[in-house]
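Q: Make a model of this:
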Amino acid sequence: MTASIRRVVRLTVLLPDDRVDVAVADDAVGAEVVRVARAASRTPVGGGDVDGWVLLHPTAGPIPLDATLQESLGRGRGPADGEVLTLAPRGAADTAPPVDDVAEHSAALLTPRGEPLGPRLAATIAVLVPVVAGGVAWANGRDVRAVAVAGLLIALATALWGRLRPETGVVAVPVVGVMGAAGALAASGTGPTWALVAACGALVLCGVLLLPTEPRLRPWLLAATATGALAGTAALGDAVLPRPGGLAPAALAAALLVTTATRISLTTSGLGRLDDRVARGEYVGEAGVTAAVARASDDLAALLWPASTAAVLLAAPLAATGRWGLCTALALALVVGTGARSMMRPRHVTPLVLGGGLAAVAVAMWGMGEASPRAIPAAVTALAVLVGIGGAGAGAGLHPVTVSRLRQAADVVGKAAVLAVPLLVLGVYDLYRVVWSASPF
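A: Presented below is the predicted three-dimensional model:
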């Protein structure tokens, strides 16, 4: 006796006031898709039974509620993963099915509070703002390209403002304030750094506003958002703080991103809200949990790579700024590297091991080159970091008991590495006197 295997596909269902992602079997009937989509909606959906709704496909038209998706779409294999369907009340959906073309998509992006503004406004903003900003920069003899790029991203963020949701307001509102101030300073000719701050802020805002509406691009949007936040923090620190200390805020941002990446991924993927949905009596099947776990894994990897890359890029410049920069670089390498021990999958361990290890090597190489034998404690600490994070990647082809013992030893070494940082701070005057002399702190 052979059991049939049901293939699970992810569908995006457009409701009158919401957009949800659901996972159903490819041989599910249309009525099941309607029930799951209504239950997963974050906004109240009108009452009535399933027969009061109609499910529309962009090209195949209405899908019968009593027929399977395979039969309705007539493709032999059933619906494709990531397909978009529209769910609407039967009385309002008797017209032709919507076509997902560029014009309608642009109009949807420019629909604040349900009032369509049309795609022409998007084109007008996207063209006029960079041109005006570039003209002002050219008239003042400034860098036209930097201001034009910042203006383009600001225009895009303005066009997406209508998609703002309450949960994104916590991030979007402060970013808009910083972005507006930086854009004004850039236009006044204070320097290209402020244009970079405005551009990074616009990139963060665009990513935050697009995350709820573009499920297929979510990992890339998260990576772009994290990159914009780190680069913007570095540029802002360079513009506000004295030159040697401008990288410290970026290091702090990278460390915070590593420590909070897991919680952020739980929020963006929806995995952290499954318990609340079950408590409200909503249906959460095994396929939905599996899909949420996969999304959380993708989101976590997308956040860790920019943070690890930032740690590697910041290590040597931080160490070159003086005693506090050296301690900050070592602490950043420790945070990034030892964070790998709390990860389970290789795709999450790899960026942290590479980031922490390369950052520690960069600090050690700089110290050995600048302070000669006085940098031996830095080299020892960097080696302890490498050994400590090495236990996170151990286990390829080894017995589980051996892996457990290796990780226990790595935990001990990692704690010793953390204790070495205060010792370096206490003895920094004697050990790094040569490096001190050039420090303004």
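
Q: hey, let's count contacts and neighbours off CA atoms from now on
A: OK.

Q: all strands for the chain, in order.
A: Under the criterion DSSP state E, strands of the chain are mapped to 8-14, 19-25, 53-57, 61-63, 83-89.

Q: can you map out the helices along the stretch 251-400 of the chain?
A: With DSSP state H, counting those that start in this stretch as the definition, the stretch 251-400 of the chain shows helices at residue ranges 274-279, 286-319, 323-338, 346-371, 376-393, 400-426.

Q: helices or strands next to the fifth one in the packing?
A: Helices and strands in packing contact with helix 376-393 are listed as helix 323-338, helix 346-371, helix 400-426; criterion 3 or more Cα pairs under 8 Å, 6 or more residues apart in numbering; DSSP states H and E.

Q: what's the most buried one of the ones you listed?
A: Counting by mean count of other Cα atoms under 10 Å, helix 323-338 has the highest mean neighbour count of those, with a mean of 26.

Q: Would you do the same for the sequence below? I want to compare the two.
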Amino acid sequence: MTANQSNSLDFGATQLLEAPARFSRKRTDAVETATSEDQFRNQQLLNTPSAFTANDNAAFHIAVRAAYRQVFGNVQPMESERLLSAESKLRNGDINVREFVRRLAQSDFYRSRFFDAVSPHRAVELNFKHLLGRPPQNQAEVASHVALIATSGFTEEINSYLDSDEYLKSFGEETVPYPTSWNSPVGQPQAAFNRIAALEQNFAGSDTAVGTKSQLLGNLVSGYRLSIKVPAQVYRSGSLSQMGRTAAGSNGMLVPVKRNSADGGDSTPMRGDLYVGFGLGQRQQEVFERCNGDSADQITALIRSVYRQVLGNPHVMDSERNLTAESQFAEGRLSTREFIRAIGLSADYRRRFFETNAPYRFVELNFKHILGRAPASQAEMSEHLQRLAIHGYDAEINSYVDSEEYQNTFGENTVPY
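A: Model (predicted):
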């Protein structure tokens, strides 16, 4: 790989962290008791093996890099524009991550790009995105911050985010802010997902290239339904895309495409694809099915696709894999449906989605992972909540795998999608 190729990948893809970046000069062996849903979720993420919590040089550089990317909206400053004094104070423990973020947000670099060069409404929505990791919830929230700018100025506007209870509950003193709206946090409306998608655009673009006017003002004022549009470069209506990878039906909608290789569906997303910005990296709906005569590589790809679907696209460590079920599946003693059941009944699935979530959230995740859809109604939710309360965890998982809907949609051999 050439140096230019490496830099290109580094800017667009390889810097996206799988867990919040955290840095502290002091070790904290005891974990505080979580007093809110956000704080509990943050602690869970930070306790995962992929979280960066070590007090070492690598953790410092990761935290600083993540802070620049988050606060500066993917605009990378030149060496002469970096806040080297603030970086030094953070390394020495003179300031914490929250104060480092404050200095970035109050810098001339930030002000010239995200305050002086844009309208007040755009400045406010960017502050929400960069400092709280979410979009504004309504026009009243935007109006209060616009009024604060008019009366108290830029510095107090930035402080209002960093000193808020929401910031402290979500990120604390040592965690770099990150987009929170992808995780359906408690208290945020469903519309926050679509709005953060509109603000994020894609991870390879910068906020300075979007424009000076608010991206959400019309939606917040009128309350119309904000949809996530498929980018024009992904496909053309009624034809194959220029990349030759996406199939579209006569109505312009994407249609399922059977797998034709053993790559496990890990197709490389386009750099400017909006879907990359909120995690949907594939440009086509790939359907994976166990077939007679599948090679070892194809079976491995099927196993990978099962983990990705049922465990919600996480990184699965070797110690978390269900090796017994994998072996039985590879030998043909378990169908794809029974392999799905084994993963759903596993201790790892239970730990990830049952023990750390409210019952309502657990049920909706089961619908997503096993049936590939959202619950259709409150009555459907109530039915599963009652089953969970009366008959227990195993009965709840089995109810999806043994359902007529599952059999009609996926059968014995197809991985849910």
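
Q: TM between them?
A: Once superposed, the chains reach a TM-score of 0.28 (TM-score structural alignment, normalised by the length of structure 2), with 194 aligned residues with a Cα RMSD of 7.0 Å.

Q: returning to what we had before: want to try a markdown table for the strands of structure 1, with distance to Ala229 of structure 1 and mean neighbour count as columns?
A: Compiled in a markdown table, the strands of structure 1 are given as follows (distance: least, Cα to Cα, whole Å; neighbours: other Cα atoms under 10 Å):
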| stretch | distance to Ala229 of structure 1 | mean neighbour count |
| --- | --- | --- |
| strand 8-14 | 29 | 21 |
| strand 19-25 | 27 | 20 |
| strand 53-57 | 38 | 22 |
| strand 61-63 | 42 | 19 |
| strand 83-89 | 31 | 19 |
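
Q: looking at those strands, which is closest to Leu304 of structure 1?
A: Nearest of those to Leu304 of structure 1, taken as Cα to Cα: strand 19-25 at 24.6 Å.

Q: the inter-axis angle of the closest one versus strand 8-14?
A: Going by axes from the mean of the first three to the mean of the last three Cα atoms, to 10 degrees, strand 19-25 of structure 1 is angled at 150 degrees with respect to strand 8-14.

Q: How far away from the center of its chain is strand 19-25 of structure 1?
A: Offset of strand 19-25 of structure 1 from its chain centre (Cα atoms, centre = their mean, to the nearest Å): 22 Å.

Q: Show me what that strand packs onto, helices and strands only.
A: In terms of contacts (3+ Cα pairs under 8 Å, 6+ apart), strand 19-25 of structure 1 is packed against strand 8-14, helix 30-40, helix 286-319.

Q: Out of the helices of the stretch 251-400 of structure 1, flag the one nearest Arg35 of structure 1.
A: Closest approach to Arg35 of structure 1 among these (Cα to Cα): helix 286-319, 14.0 Å.

Q: Please spell out which residues along that closest one are buried.
A: Within helix 286-319 of structure 1, the residues scored as buried using 16 or more other Cα atoms under 10 Å are 287-288, 291-293, 295-319.

Q: any residues touching stretch 200-207 of structure 1, and which ones?
A: Stretch 200-207 of structure 1 has contacts (Cα atoms under 8 Å, 6 or more residues apart in numbering) with 150, 153-154, 156-157, 160, 171-172, 175-176, 178-179, 221-222, 224-226, 228-229, 231-232.

Q: among these, which ones are buried?
A: Neighbour counting with 16+ other Cα under 10 Å marks 150, 153-154, 156-157, 160, 172, 175-176, 178-179, 221-222, 224-226, 228-229, 231-232 as buried within the contacts of stretch 200-207 of structure 1.

Q: roughly how far apart are Glu286 of structure 2 and Ser305 of structure 2?
A: Remark: distance between Glu286 of structure 2 and Ser305 of structure 2 (Cα to Cα, to the nearest Å) = 10 Å.

Q: Please identify which of those two sits among more neighbours.
A: Ser305 (23 against 20; other Cα atoms under 10 Å).

Q: continuing past the helix or strand where the more buried one lies, what's the next helix or strand?
A: Using DSSP states H and E, Ser305 of structure 2 sits within helix 296-310. Using DSSP H and E, the next helix or strand after helix 296-310 of structure 2 towards the C-terminus is helix 323-330.

Q: Mind giving me the packing neighbours of that next one?
A: On a contact count with 3+ Cα pairs under 8 Å, 6+ apart, helix 323-330 of structure 2 meets helix 296-310, helix 336-344.

Q: Pick the most buried one from those helices.
A: Each of those was scored by mean neighbour count; the highest is helix 336-344, a mean of 22, by mean count of other Cα under 10 Å.

Q: Burial check on Val435 of structure 1, number of neighbours?
A: Using other Cα under 10 Å, Val435 of structure 1 has 19 neighbouring residues.

Q: That one and Met368 of structure 1: what is the separation?
A: To Met368 of structure 1, Val435 of structure 1 is 11 Å away according to Cα to Cα.

Q: I'd like to know how many residues surround Ser327 of structure 2.
A: By other Cα under 10 Å, 12 other residues sit near Ser327 of structure 2.

Q: what separates it from Ala342 of structure 2, distance-wise?
A: With the distance defined as Cα to Cα, Ser327 of structure 2 ends up 12 Å from Ala342 of structure 2.

Q: try Glu87 of structure 2
A: Look at Glu87 of structure 2 and Ala342 of structure 2: by Cα to Cα, they are 48 Å apart.
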